[in-house]
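Enquirer: here is a sequence together with a model predicted from it:
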Amino acid sequence: MNRHRPIPVLVFLFGVAACLGGLGHPAGALAQATWPAEEAGVSFELDVMPILTARGCNMGACHGKARGQNGFQLSLLGFDPEFDYAALTKEARGRRVFPAAPDRSLLTLKASARLAHGGGQRIEPSGRDEQTLLRWIASGMPRRLADEPKLESVRVTPTELRMKPGDSLAMKVEAVYSNGQVVDVTARSSYQSNESGIVAVDDTGLIQAGPIPGEATIMARYMGLIATCNVLIPLAGEVPADLYADLPRHNFIDDLVWKKLQSLGITPSAPTDDSRFLRRAFIDIIGRVPTPDEVRQFTADTTPEKRAALVDSLLERPEYADHWANKWADLLRPNPYRVGLKATLNYDAWIRDSFRKNKPYDQFVRELVTAEGSTWENGAATLFRDRRDPDEIGTLVSQLFLGVRLDCAKCHHHPFEKWGQEHFYSFAAYFARVGRKGTGLSPPISGGEEIVMAGKKGDVSHPLTGEVLAPQPLFGEARQPAEDEDRRHALAEWITSDDNHYFREVIANRIWADMMGRGLVEPVDDLR
């Protein structure tokens, strides 16, 4: 379907009624930004689109929804400037913008409520936003300026904040451009708290500490870029520093925990008794409670290092391999109705054998991501019998091993994520040339054997532009695989490299959650 098709005038006059509607700042609430200067040209991407975003025009509840609103569609949160430019300047027979008489353009007449507008008044009549839009229209609606800089980054002030319950403070958000210019965009940014019960933030960037002590992160978004401010609200009262200095330290994790508790003003609990420690260690590590004999033996032991020795002994037990293999089987979720019972059992056996052999985690991941061969002989290959589409495999791999959720990016940018469709499909391209050869009737529905191999053909295209995308990592750099090489090997090297902090952070967070009942980051596979 042609997304840029002309719209009859009468349909448009009604359809544009919701233009510039949705969530955003009340009319007149925006502080005047320093960009653009009155004598400067007006940029579509740097000036016009931030207004549309700040006023809520391209929100999911308005014109940013999948089919737009009343015949007028914008890309969600402005992530497709080309589409938005065409929607404003070429659709509806040019009625939305009228360069011969800019003040008669429906874009400003509706937004200022001079004409009836379903979204209400979104910009102040004769205010700075309207003047910016009118100057852009009067100049012929240029797509780009000759010397237009690029938005490179967004930064917030402060980046860390210590508050008391009931305190408030206004954030400042600045956009940094390629020409060195720094612009205050506080009033045209969007904000979100990951723990609004601890710290809330309004749509002007005002941070408000709640009554509950704790820690929260405020995210500020401007034109697809994100910056954060970490806020700490400690418990009232002072805890003597000597108390923390005297705490036992068995490893660097203890140092980090005591430091965090001290910053929050939390007094550590006393060590638990032997019987509770024993029960907790057994359940967490091998998935069962200790027997009466094991309880008596442990409580009677007077060795100073008996707790560390217990943990080491539990990790050597076969129950440990089975217990943690069950967890990974749940994460990988092989579907016996798609892959057959024999392939499912081989998959399960490969996972259990990996734990029994104490296989290094990076090796476990590399073998899985690059698996090939028969699903009846190499259980890891069952992953590619169960997950058959490149985008499906890419979504699973990124979430499990990187803590990056790409589901939203398949269709659009998420409001508080940095991943878009180009990231999604470039990452999926690593799996575009996975070949399969089945035996038996109608694989994969049958339980027959299937051979997974490196194919020679297969590409992934961007769904909007049709551009064939080369395989690319989500961040950082990875070597480009040779044309005749299995692309998955380059991906596996990048995932497990020492430079990839997501890889180690997500597994540490997952184990912490299994042991403590809650991850350092929740959800455990969402390290945005």
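Expert: Ah, there it is.

Enquirer: only C-alpha atoms for contact and neighbour calcs from this point on.
Expert: Will do.

Enquirer: quick one: distance of stretch 154-168 to the chain centre.
Expert: Stretch 154-168 sits 23 Å away from the centroid of its parent chain (CA atoms, centre = their mean, to the nearest Å).

Enquirer: can you give me the strands for the stretch 401-528 of the chain?
Expert: For the stretch 401-528 of the chain, applying DSSP state E, counting those that start in this stretch gives strands covering 434-438, 450-454, 460-461, 468-469.

Enquirer: what of the stretch 201-350 of the chain?
Expert: For the stretch 201-350 of the chain, strands defined by DSSP E, counting those that start in this stretch occupy the ranges 206-209, 214-222, 225-233.

Enquirer: put this next to the previous one:
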Amino acid sequence: MSQPPDRIAAVLTRRKPLAGLAMLAGIILCALAVQAAEPRLDERPGASSETNPPLKFELDIQPILTARGCNAGPCHGKARGQNGFELSLLGFDANMDYDSIVKNTRGRRLSPAAPHESLLLTKATGQLPHGGGIRFTEEDEDYQLLLSWIRSGTQRTTPTDPVLVSIQTSPDPHSLQAGQAQALTVTATYSDGSTRDVTRMCAYQSNEAAVVSVDANGQLQAGMLPGEATIMARYMGMIATWSTAVPRPDKIEPERYEELPRANFIDSLVHQKLATLNILPSDPCTDTQYLRRVYLDAIGRLPTADEITRFLQDADPEKRSRWVTEVLNRPEYADFWANKWADLLRPNPYRVGIKTTYSLDSWLRSAFRRNLPHDEFARQLVTAQGSTWRNGAVTIFRDRRSPDEITTMVSQLFLGLRMECAKCHQHPFEIYGQADFYGMAAHFAKVGYKGTGLSPPISGSEEIVFNKSRGEVRHPLTGEVLPPKPLFGEVAELAEDEDPRIALADWMTAPENPTFARVAVNRLWAELMGVGIVDPVDDLRATNPPSNEPLLTALAKHFQDVGYDNKQLLHTILTSQTYALSSQPNATNLADNRNFSRHYRKRLRAEVVSDALSDITGQPESFSGLPSSTRAMELWTVRASSELLDAFGRPDPNQDPPCERATSATMTQALHLMNANHIQNRITSDGGRCQALAASDRDAESIVQELYLTIFSRPADAAEVTALLPEFSAPDVDRRKLIEDLMWSMVNSPEFLYLD
């Protein structure tokens, strides 16, 4: 327009009947004035329109919202957004985000006529009140990009635009010295072969911040503790990792590791890892420590005084291996491991039915009595059909009644994947999204039910689970019907009447799927060693790597080679030198809590404590509604009343499985052991161990040794005997009361309560 704007305005204002047109023209003139006053920013900063196309929402704008935390959970990415402005969590839904910014609330968040006055910019720069604070300034590149995008027409990507393919970190992973800094660079690669440096646009997280921390710009800082760390970089649903180690500064000669004893491949792989960190393992534990450890870890009960004596007198160099075999063949084995799996599978009996819960418990105990291979164990659960009163495995389908519910359990227990997040959005720490989750869930779309269903708080009826002739799962956003699809690998061809769960079980347990064996051995390793090679045990992902990848891989391969035999895997671990290390640290491994350079102590399981007290006192615990001889490990429901079991962390009966127990010590536990009437009454019972010892003709030292062997699983040493014997010969001593006091003191000590 060559005519000056003020002349046009003057002409229009003289035409009274055209006042509306005059107002419209005024708006147009204002826009023209703003365009004339502002510099043109139609392309990415620093490039010409010939070499750099206009900005696009998915390629250029969403990464800014993610990097600045706008679509994070605490901000606009949370459910229902923040103050009326809602974005998809971490930008998993571009359509929703574009509409929320450009179209919703009549487009009030953008001002095309005056882009610099858009709420999207004025709030983020602090020009207007903003609960999220200032996210950038007008001088920042992010501000200029947003301003340019608004000015150029808020364009979106088209089918011909390149898409993000992958991201890579550089430099190559290497070890860091204590206190050393390192800058990471993250490069994005697109479908047209182009690349872009997105370092400043990534979100970063360290899995061991005390070892190596990372800031918002990808700057790493090694701490002073030796160990390993993996840094996650996330950019627009893509994840890359960068792993490093911070070894101890004092070098240890290789000969030291070559001299260490080895029982099997476990020890060699552990020693190799320790050598990279300049850490030496602790000394071996004693025979009595080893035997107590094996009994409690393998079958959940204390060895008797007689068993300890026989083990100490056994001169066979291979006695440990032989005793492990004998322990694993004891009947307590099935109850102990069924009890562990009940935490992961057992529902609330008042929700699914008492008889149904009992049926599942019976199925678990039978599986471990038969030493059912783990792949068959998983298969029978995942493909279960029939009556809830006759096939306990189907109980998991009575409790989890929709495909998405059962998918979260199966993926967590048998694949080590916590996919709950992917139900609603892209997993923040994984590559899986909604299509992956609901493709997995489609395997359970044909699960059908006959019966009255659930009717809490009673739910007493029988129900039949079967494979229906049809069933489907739809994508929650697109509405697309998704076929059954595993997370990776080939998609099985299914006949119309075939149960998709069978294909899932085939894929899950196939030798080509290493995830199944890895999560199984990792869970079992954690039960024995106190911490998993991957921790948490059911969270296997690239951003939570194993502390010893070769060890996890070798154990998984060994588990497959022995036919998924749990007892053979247990025997291999229990007879390793690594398992038999002392818990006492040395100068090199004091700070190590992930690499198995020493034994990590752990508190006894609630049922183990209860049964141990019964064995020690010679008086069984009483559970309401159950025979007087019932042991805690035999309970089929967590609703059996017991203050001790509650205090020591058995699952809440109203908590949905899988349940991971808290292992921390609490004041409640200490007070319960000291003051509970049911413990005191069994210690002082006329038919108990204390009364029998006091009434016997055994001398004081023999009694002391009996108590130490029974409670601590070791003989009393000379200093302990010397300190206690005078108490028995004191004037007016009540022999029985003295023995009772001694037993009470010992069961209230850490040596009883913790597995060393």
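Expert: Sure thing, it's come through. Since this is a predicted model, take the numbers as computed values, not measurements.

Enquirer: quick check: TM-score for this pair?
Expert: The pair, once superposed, lands on a TM-score of 0.88 when counted by TM-score structural alignment, normalised by the length of the first structure; 497 aligned residues with a CA RMSD of 2.4 Å.

Enquirer: picking that back up, so which of the strands of the stretch 401-528 of the first structure gets nearest residue 237 of the first structure?
Expert: Among these, strand 468-469 comes nearest to residue 237 of the first structure, with 56.8 Å by CA to CA.

Enquirer: need the contact list for the aligned partner of residue 379 of the first structure in the second structure.
Expert: Mapped onto the second structure by TM-score structural alignment, residue 379 of the first structure lines up with residue 392. Residues near residue 392 of the second structure by CA atoms under 8 Å, 6 or more residues apart in numbering: 356, 357, 358, 359, 360, 361, 362, 363.

Enquirer: show me what the second one aligns to in the first structure.
Expert: Yep, that's residue 357 of the second structure we're talking about. So, by TM-score structural alignment, residue 357 of the second structure is matched to residue 344.

Enquirer: you'd agree that match is up against residue 334?
Expert: Yes. The pair residue 344 of the first structure / residue 334 is scored as a contact, 6.3 Å apart, by CA atoms under 8 Å.

Enquirer: please report the distance of residue 435 of the second structure from residue 185 of the second structure.
Expert: Distance, residue 435 of the second structure to residue 185 of the second structure, by CA to CA, to the nearest Å: 30 Å.

Enquirer: okay, those two: which has more neighbours?
Expert: The residue with more neighbours, out of residue 435 of the second structure and residue 185, is residue 435; 22 against 18, by other CA atoms under 10 Å.

Enquirer: residue in the first structure paired with the more buried one?
Expert: Aligned by TM-score structural alignment, residue 435 of the second structure pairs with residue 422 of the first structure.

Enquirer: once you drop chain neighbours, what's closest to its match?
Expert: In space, and not counting its chain neighbours, residue 422 of the first structure is closest to residue 462: 6.7 Å by CA to CA, 6 or more residues apart in numbering.

Enquirer: contact partners for the one you found?
Expert: Counting by CA under 8 Å, 6+ apart, residue 462 of the first structure touches 421, 422, 425, 468, 469.

Enquirer: Throw the residues you listed into CSV and include distance to residue 384 of the first structure, thanks.
Expert: Below are these laid out as CSV (distance: CA to CA, whole Å):
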residue, distance to residue 384 of the first structure
421, 23
422, 23
425, 18
468, 22
469, 21
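
Enquirer: so how do I select the buried members of the residues you listed in ChimeraX?
Expert: A single ChimeraX command suffices to select whichever of the contacts of residue 462 of the first structure are buried according to 16 or more other CA atoms under 10 Å:
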select :421,422,425,469
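
Enquirer: among the contacts of residue 462 of the first structure, which one lies nearest to residue 284 of the first structure?
Expert: Distance to residue 284 of the first structure, by CA to CA, is smallest for residue 425 among the contacts of residue 462 of the first structure, at 38.2 Å.

Enquirer: ok, now how distant is the match of residue 379 of the first structure from residue 206 of the second structure?
Expert: Using CA to CA, residue 392 of the second structure is found at 42 Å from residue 206 of the second structure.

Enquirer: returning to that earlier point: highest neighbour count among the contacts of residue 392 of the second structure?
Expert: That'd be residue 356 among the contacts of residue 392 of the second structure, by other CA under 10 Å, with 31 neighbours.

Enquirer: quick one, what contacts that one?
Expert: Neighbouring residues of residue 356 of the second structure by CA under 8 Å, 6+ apart: 349, 388, 389, 392, 395, 462.

Enquirer: gap between the second one and residue 23 of the second structure?
Expert: When distances are taken as CA to CA, residue 388 of the second structure and residue 23 of the second structure turn out to be 75 Å apart.

Enquirer: these two: which is more packed in?
Expert: residue 388 (27 against 14).

Enquirer: what's the burial count for the equivalent of residue 48 of the first structure over in the second structure?
Expert: Counting by TM-score structural alignment, residue 48 of the first structure lines up with residue 61 in the second structure. When neighbours are counted by other CA under 10 Å, residue 61 of the second structure registers 18.

Enquirer: nearest residue to residue 287 of the second structure other than its sequence neighbours?
Expert: The nearest residue in space to residue 287 of the second structure (CA to CA, 6+ apart) is residue 312, at 7.1 Å.
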